[in-house]
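Peer 1: I'll drop the sequence and a predicted model, then ask my questions.
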Amino acid sequence: MTVLSKRGLFPNPRVGKLDFCKHCIYGKQKHANFGTAMHRTRGTLDYIHFDFWGPAAQVTSKEGCVYLQTFINDYSMKVWVYFLKHKDEVYETFKQWKTLLEKEIGKIVKRLRTDNGLEFYGAVFNEY
């Protein structure tokens, strides 16, 4: 636009002088790339991805659930999905899932990765 302005190709003479536009500069910025995380899982329950999602929509399920809680085993890519009615059911569902799986497989969960959502913080999760 500066080149066009210097050549006099703008029909409006007020546009002849172009001011610094901070929004244009911000729009051209690039985000720094995140490094790729390298973790190697050697067995079941070594690394579990844990997420909570919702409320899903204005329409509830037949049971009245609007939230979704998922657990993904990084080693086998097995997925467990739980449908929840209330957000405060996250901790109890996690405890039930962990107890069930550890008894069934005979191993303990070594690492649990979350997206640092606020539903994973609180006194009950910290004590556990």
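Peer 2: Received, thanks. Numbering: from 1, shown residues only.
Peer 1: going forward, measure contacts and count neighbours with C-alpha atoms only.
Peer 2: Noted.
Peer 1: Check the separation of the first and last residues in stretch 58-66.
Peer 2: One end of stretch 58-66 to the other measures 8 Å (CA to CA, to the nearest Å).
Peer 1: what about the helices in this structure?
Peer 2: 2-6, 22-27, 90-105, 123-127 (DSSP state H).
Peer 1: neighbouring contacts of the longest one?
Peer 2: Surrounding helix 90-105, the residues in contact under the criterion CA atoms under 8 Å, 6 or more residues apart in numbering are 52, 69, 82, 84, 108-109, 119-120, 124-125.
Peer 1: Comparison target, given below:
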Amino acid sequence: MKGNRSFPLKLQTGLQFALRASVDKSTLIWHRRMGHLNINSLKLLQEKEMVFGLPEIKNTNEVCEGCILGKHCRDSFPRESTNRASTPLELVHTDVCGPMQTITKAGNRYFLTFIDDCTRMCWVYFLRYKSKVFSVFKKFKATVELQSGYKLKKLRSDRG
């Protein structure tokens, strides 16, 4: 440090050069850039000069992992679920949604749904506060058990 509290710098000018990167696997890069287009179609784009700056496309034995995963076959989804409830109220799905940005005229910000797995019957309750969910559930349970004659056996939720 000098007397004026500065640090002198000694810069040496030397030979300056720039490095250039080149890619040997340009075919695979263009294959990915074009949304995993096949090699024959890439060659056609290059021959007809449909893409500006497309280099020469060469046949390659390398395999694109994304294309292989995309071509894997998988079992189809079953048309009917095998675990469906056989009697009403055997399994009821529930979810709480909210708080909503727009408040209803009654001041509700949440809604609570109950869906019976057997009959697909759906009940929707509107709530001002999320803390009212348990009291609404007790009323729902009493009402549907009285009306249907069945007992609620399982309640499935996402713990919301």
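Peer 2: Perfect, I can see it now. Not measured: the values here are computed from a predicted model.
Peer 1: circling back: mind checking which of the helices of structure 1 is nearest D46 of structure 1?
Peer 2: helix 90-105 (11.7 Å; CA to CA).
Peer 1: quick check: that closest one aligns to which part of structure 2?
Peer 2: Across structure 2, the stretch matching helix 90-105 of structure 1 (TM-score structural alignment) is residues 133-148.
Peer 1: For the matching stretch, buried residues please.
Peer 2: 133, 137 (16 or more other CA atoms under 10 Å).
Peer 1: By how much does that stretch deviate from structure 1 on average?
Peer 2: Aligned to structure 1 and superposed, stretch 133-148 of structure 2 gives a mean residue distance of 0.6 Å (mean CA distance after the TM-score superposition for structure 1).
Peer 1: before we move on, back to that, using TSV, lay out the helices of structure 1 together with distance to G64 of structure 1.
Peer 2: Shown next, in TSV, are those (distance: least, CA to CA, whole Å):
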stretch	distance to G64 of structure 1
helix 2-6	59
helix 22-27	43
helix 90-105	16
helix 123-127	25
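Peer 1: before we move on, back to that, check the contacts of helix 90-105 of structure 1 against Y75 of structure 1 and report the nearest one.
Peer 2: V109 (12.1 Å).
Peer 1: What residues does the closest residue to that closest one other than its chain neighbours make contact with?
Peer 2: Among residues not flanking V109 of structure 1 along the chain, L45 sits closest, at 4.9 Å (CA to CA, 6 or more residues apart in numbering). By CA under 8 Å, 6+ apart, the contact list for L45 of structure 1 reads 73-75, 107-111.
Peer 1: Structure 2: which residue goes with L45 of structure 1?
Peer 2: That one, L45 of structure 1, aligns with L89 by TM-score structural alignment.
Peer 1: From R159 of structure 2, how far off is its match?
Peer 2: 19 Å.
Peer 1: Equivalent analysis for S131 of structure 2, please.
Peer 2: From S131 of structure 2 to R159 of structure 2 the distance is 13 Å (CA to CA).
Peer 1: next one: I115 of structure 2
Peer 2: For I115 of structure 2, the distance to R159 of structure 2 - CA to CA - is 15 Å.
Peer 1: Next: F111 of structure 2.
Peer 2: Taking CA to CA, one finds F111 of structure 2 at 15 Å from R159 of structure 2.
Peer 1: what's around G66 of structure 2, how many residues?
Peer 2: By other CA atoms under 10 Å, 10 other residues sit near G66 of structure 2.
Peer 1: Doesn't it lie inside a strand?
Peer 2: No - G66 of structure 2 is assigned helix when assessed by DSSP: H, G, I helix; E, B strand; the rest coil, not a strand.
Peer 1: residues contacting N126 of structure 1?
Peer 2: Applying CA under 8 Å, 6+ apart, no residues qualify as near N126 of structure 1.
Peer 1: Return the residue of structure 2 aligned against it.
Peer 2: Using TM-score structural alignment, N126 of structure 1 sits opposite a gap in structure 2.
Peer 1: Mark which of the contacts of helix 90-105 of structure 1 are buried, thanks.
Peer 2: When the contacts of helix 90-105 of structure 1 are checked against 16+ other CA under 10 Å, the ones flagged as buried are 52, 69, 84, 119-120.
Peer 1: ok, so of those, who is nearest S61 of structure 1?
Peer 2: Nearest member of those to S61 of structure 1, counting by CA to CA, is L84, at 9.9 Å.
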